[in-house]
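Sequence and predicted structure below; questions after.
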Amino acid sequence: MAGLDDITNKAKEFLDSGAVKDALSSEQAEGVSDKLLDGVADAAKKVSGGKFDEQIEGARDAADKKVGNE
């Protein structure tokens, strides 16, 4: 499993780098993430028949706070 550990550690280093954090906090990232999160939320609502809309919106909003600048 050394290969998997190496990949995991490289991914952690990449995600912890300042450049990645800056990119995720940009205005461009906000616009892209909003469109992506809206699409995923809409698809999940459709699949669930509206049964979990409140939970889906909560998850969407929580994810949105982590990406972008708003």
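Right, received. Where do you want to start?

CA only for contacts and neighbour counts going forward, please
Fine.

residue nearest the centroid of the protein?
The C-alpha lying nearest the average C-alpha coordinate of the chain belongs to Ala63 (Cα atoms, centre = their mean; 5.2 Å).

Could you tell me how far it is located from Asp6?
27 Å (Cα to Cα, to the nearest Å).

try this one next to it:
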Amino acid sequence: MSGLDDVTKKAQEFLNSDQVKGALKSEQAEDISDKLLAGVADAANKVTGGKFESQIDGAKESADKAVGTD
């Protein structure tokens, strides 16, 4: 199990690095995430017949705040 623990620790260190954090807060990440989130929200609204549109939009907005610059 220590091999798995080592890999997990290295992955956590990588994801918490300034380089990764900077990439997630870039303009390019913002553009990509906006398109991806809009597509996922549209698909979810189609599947649910729009019954949960406000909840889906709220989740999209929350996710959008976590990635990119806006």
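Ah, there it is. Please read these numbers as outputs of a predicted model, since none were measured by experiment.

quick one on the thing from earlier: next, the mean deviation of the helix or strand harbouring the residue nearest to the centre of structure 1 compared to structure 2.
Taking DSSP states H and E as the definition, Ala63 of structure 1 sits inside helix 53-66. Once fitted to structure 2, helix 53-66 of structure 1 is off its aligned match by 0.3 Å on average (mean Cα distance after the TM-score superposition for structure 1).

Tell me the helices and strands packed up against that helix.
On a contact count with 3 or more Cα pairs under 8 Å, 6 or more residues apart in numbering; DSSP states H and E, helix 53-66 of structure 1 meets helix 27-47.

Please identify the buried residues of the helix it packs on?
Ala29, Glu30, Ser33, Asp34, Leu37, Asp38, Ala41, Asp42, Ala44, Lys45 (16 or more other Cα atoms under 10 Å).
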